[in-house]
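S.K.: coordinates only, sequence not included:
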């Protein structure tokens, strides 16, 4: 068997359009080689195509200047927390021209209105505030709040909190641009429920469940002076000296995180606070059992 012809150095390990390959002397037969992936018509990939960013980079080779990634695809590129992931790529065309129609791609179009875009990981992406507005047709209003809290809080990492992707004012401006389109009612409701800083979407969902259950709204990241510097509870009622801590899977699988949590809970309790640890099961059925428990504690403090 004859060895495959090597690609030109400029194309090795790259995503490229077939026209670019032809211009560099790559034959049609070579571009049909099994070692090259063909995720979209007219596109070849010399290398893995494992991540969303890889797929977006491949599709971008056949997009026009009027196209950009939007909706849940843009949300994932911005690292927004979502309840589920979409397998298809979402692309919007502005100006009422060039709505994309390809397998594995959901095409949208926007005839009028400002749509600020950014280059992110080398591809055009709608700005985070406007992506949030688009999500109003794809998420529940509670999850819309959770994503909004993330946007104005910044992602929490082991090294600290990243800068917020946008401000509450920028989200309000985007809601204004969205106008009366579908999802506008949910957006206006969610805008009034945003809080910061919030560390996880489950904290947002827990806060909303407590409010929906008739409890007073708890403080987010309640600040407590402990024997070992200031600590923060996820949610809390200062007057009742009650803190509610949401424990996600990362608290269970990371030994370092588990030990940190133990120390933090002990410090909070030594400072005179009662700490309730909450998991995913506590949010089922509208968190009724948890709400009843918190209501009893708050009533006993009156």
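M.R.: Now that the structure is in, tell me what you want to look at. Small disclaimer: the values here were computed from a predicted structure and weren't measured. Numbers count the residues shown, from 1 in each chain.
S.K.: drop to CA atoms for contacts and neighbour counts, all remaining ones
M.R.: Fine.
S.K.: Walking through this structure, point out its helices one by one.
M.R.: For the chain, the helices defined by DSSP state H cover 18-23, 28-31, 52-60, 71-77, 128-134, 141-153, 168-178, 184-193, 201-212, 249-253, 255-270, 288-301.
S.K.: Can you tell me, leaving aside adjacent residues, what's nearest to the residue nearest the centre of the chain?
M.R.: What sits nearest the mean C-alpha location of the chain, by C-alpha atoms, centre = their mean, is residue 80, with 1.1 Å. Leaving aside its chain neighbours, residue 80 sits nearest to residue 147 (6.4 Å; criterion: C-alpha to C-alpha, 6 or more residues apart in numbering).
S.K.: okay, now the one you found: neighbour count?
M.R.: Residue 147 has 25 neighbours, counted by other C-alpha atoms under 10 Å.
S.K.: What of residue 125?
M.R.: 26.
S.K.: wouldn't it be in contact with residue 117 here?
M.R.: Yes - here residue 125 lies in contact with residue 117, judged by C-alpha atoms under 8 Å, at a distance of 5.4 Å.
S.K.: Could I get the contacting residues of the residue nearest to residue 80?
M.R.: Applying C-alpha atoms under 8 Å, 6 or more residues apart in numbering to residue 147 gives the contacts 80, 81, 82, 132, 201.
S.K.: picking that back up, for the residue nearest to the centre of the chain, give its distance to residue 200.
M.R.: Remark: distance between residue 80 and residue 200 (C-alpha to C-alpha, to the nearest Å) = 11 Å.
S.K.: Confirm for me that residue 137 is in contact with residue 185.
M.R.: No - the pair residue 137 / residue 185 is not scored as a contact, 10.5 Å apart, by C-alpha under 8 Å.
S.K.: got the end-to-end distance for stretch 275-290?
M.R.: Stretch 275-290 stretches 13 Å from its first residue to its last (C-alpha to C-alpha).
S.K.: Give me the residues contacting that stretch.
M.R.: Contacts of stretch 275-290 (C-alpha under 8 Å, 6+ apart): 206, 209-210, 213, 242-248, 265, 268-269.
S.K.: now those residues as TSV including distance to residue 195?
M.R.: Converted to TSV, those look like this (distance: C-alpha to C-alpha, whole Å):
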residue	distance to residue 195
206	13
209	14
210	14
213	18
242	19
243	17
244	16
245	17
246	16
247	19
248	20
265	23
268	22
269	25
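S.K.: before we move on, the earlier item: quick one: the residue nearest to the centre of the chain and residue 152 touch, right?
M.R.: No - using C-alpha under 8 Å, residue 80 is not in contact with residue 152, being 11.2 Å away.
S.K.: okay, now the one to match up with it:
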């Protein structure tokens, strides 16, 4: 038993690894009912989720909490309660910061991650794609499909032991907009913003760029091959991380040398001024089409 990971205090005592008095001392931190961790351990969201699962034997980590346990960087910002899936006859109420979702899971829908039962990637994607905002559902499906190598359309064939027509309709819409090639939530948000925008052709995610001699130059977040134009998301780490900033500068120069125009998109464009960004992009693509004498759409 690793005391630097969440553990049941009663089990550690029974195994002779500690005593109840020591558990109450400065060497350990209480995470929940009968769940502790060494005080020297860094407590993060994943650790809190694992502790919550240990606190409720038989529960399965699900929803966005499962995404965290799998280590997939896709969870939208903001405080989210820990989600645990329990049987339909479970009567215990959830404590603060936790949500108990009654559902029926088949054996194929549960996996052990470091000893913690978690809804399988497919089932997690199905659940998140069947409820909540459309964009968040697409982000979840994109991220899990990319990380675990399944096609979003496979979700429509996953057998589940419940009937949820409303969730099914929502899932069909999410799958229709999903693309496993996306490598980050901002890429997914950008693709959804561009989809259907007047005057803007649909870009190719993770487009491979080669020079005129066929030499590999790079892979861009989104791109239009005919227009030789790339759209790259610029997060804060691109600005504050000097090594990343240098890599971006070299990469942009290499793409420019291959005849490609690189356009940035930021969080401000996505969340604050999306319509202004679309206007600017529409103008830039039209001008690029005139420069290259190719159709803009």
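M.R.: Sure, I can see it. Since the model is a prediction, treat every value here as computed from it, not as a measurement.
S.K.: ok so, going back, got JSON lines for the helices of structure 1, with distance to residue 87 of structure 1 too?
M.R.: Shown next, in JSON lines, are the helices of structure 1 (distance: least, C-alpha to C-alpha, whole Å):
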{"stretch": "helix 18-23", "distance to residue 87 of structure 1": "25"}
{"stretch": "helix 28-31", "distance to residue 87 of structure 1": "26"}
{"stretch": "helix 52-60", "distance to residue 87 of structure 1": "9"}
{"stretch": "helix 71-77", "distance to residue 87 of structure 1": "9"}
{"stretch": "helix 128-134", "distance to residue 87 of structure 1": "17"}
{"stretch": "helix 141-153", "distance to residue 87 of structure 1": "19"}
{"stretch": "helix 168-178", "distance to residue 87 of structure 1": "25"}
{"stretch": "helix 184-193", "distance to residue 87 of structure 1": "25"}
{"stretch": "helix 201-212", "distance to residue 87 of structure 1": "22"}
{"stretch": "helix 249-253", "distance to residue 87 of structure 1": "24"}
{"stretch": "helix 255-270", "distance to residue 87 of structure 1": "32"}
{"stretch": "helix 288-301", "distance to residue 87 of structure 1": "34"}
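S.K.: before we move on, back to that, would you point out the most distant pair within the contacts of residue 147 of structure 1?
M.R.: 132 and 201 (14.3 Å; C-alpha to C-alpha).
S.K.: Comparing these two, which residue is more hemmed in?
M.R.: A direct count of neighbours by other C-alpha under 10 Å for residue 132 of structure 1 and residue 201 places residue 132 higher, at 27 against 22.
S.K.: From residue 96 of structure 2, how far out is the residue mapped onto the more buried one from structure 2?
M.R.: Under the alignment (TM-score structural alignment), residue 132 of structure 1 pairs with residue 125 of structure 2. As judged by C-alpha to C-alpha, residue 125 of structure 2 and residue 96 of structure 2 stand 25 Å apart.
S.K.: Ok, residue 52 of structure 2 next?
M.R.: Residue 52 of structure 2 is 11 Å from residue 96 of structure 2, by C-alpha to C-alpha.
S.K.: wait, what's in contact with residue 233 of structure 1?
M.R.: Contacts of residue 233 of structure 1 (C-alpha under 8 Å, 6+ apart): 220, 221, 222, 223, 224, 243, 244, 245.
S.K.: What lines up with residue 173 of structure 2 in structure 1?
M.R.: Counting by TM-score structural alignment, the partner of residue 173 of structure 2 is residue 189.
S.K.: which residues touch that match?
M.R.: residue 141 are the contacts of residue 189 of structure 1 under C-alpha under 8 Å, 6+ apart.
S.K.: What is the neighbour count of residue 255 of structure 1?
M.R.: 11.
S.K.: same check, this time on residue 278 of structure 2
M.R.: Count around residue 278 of structure 2 with other C-alpha under 10 Å applied: 19.
S.K.: Need the counterpart of it in structure 1.
M.R.: Residue 278 of structure 2 maps onto residue 291 in structure 1, by TM-score structural alignment.
S.K.: Its match against residue 213, yeah?
M.R.: Yes - if you go by C-alpha under 8 Å, residue 291 of structure 1 and residue 213 touch, sitting 6.5 Å apart.
S.K.: so what corresponds to residue 222 of structure 1 in structure 2?
M.R.: Checking TM-score structural alignment: residue 222 of structure 1 goes with residue 207.
S.K.: Which positions in the strand ranked longest in structure 2 come out as buried?
M.R.: Among the segments of structure 2 that qualify as a strand by DSSP state E, the longest is strand 216-224. Neighbour-count burial for strand 216-224 of structure 2, counted by 16 or more other C-alpha atoms under 10 Å, picks out 217, 219, 220, 221, 222, 223, 224.
S.K.: Same question for stretch 81-88 of structure 1.
M.R.: Buried residues in stretch 81-88 of structure 1, counted by 16+ other C-alpha under 10 Å: 81, 82.
S.K.: Residue 249 of structure 1 maps to what in structure 2?
M.R.: By TM-score structural alignment, residue 249 of structure 1 lines up with residue 236.
S.K.: now the nearest residue to residue 59 of structure 2 once chain neighbours are set aside: how far from residue 136 of structure 2?
M.R.: In space, and not counting its chain neighbours, residue 59 of structure 2 is closest to residue 86: 5.1 Å by C-alpha to C-alpha, 6+ apart. Plainly put, residue 86 of structure 2 is 23 Å away from residue 136 of structure 2 if you go by C-alpha to C-alpha.
S.K.: for residue 62 of structure 2, same thing?
M.R.: Distance, residue 62 of structure 2 to residue 136 of structure 2, using C-alpha to C-alpha: 15 Å.
S.K.: show me the contacts for the residue nearest to residue 59 of structure 2.
M.R.: Residue 86 of structure 2 neighbours (C-alpha under 8 Å, 6+ apart): 58, 59, 60, 100, 101, 102, 103, 104.
S.K.: ok, how many other residues are close to the last one?
M.R.: The reference is to residue 104 of structure 2. 14.
S.K.: how many neighbours does the nearest residue to residue 19 of structure 2 once chain neighbours are set aside have?
M.R.: The shortest distance from residue 19 of structure 2 to any non-neighbouring residue, by C-alpha to C-alpha, 6+ apart, is to residue 13 (5.4 Å). Residue 13 of structure 2: 14 surrounding residues under other C-alpha under 10 Å.
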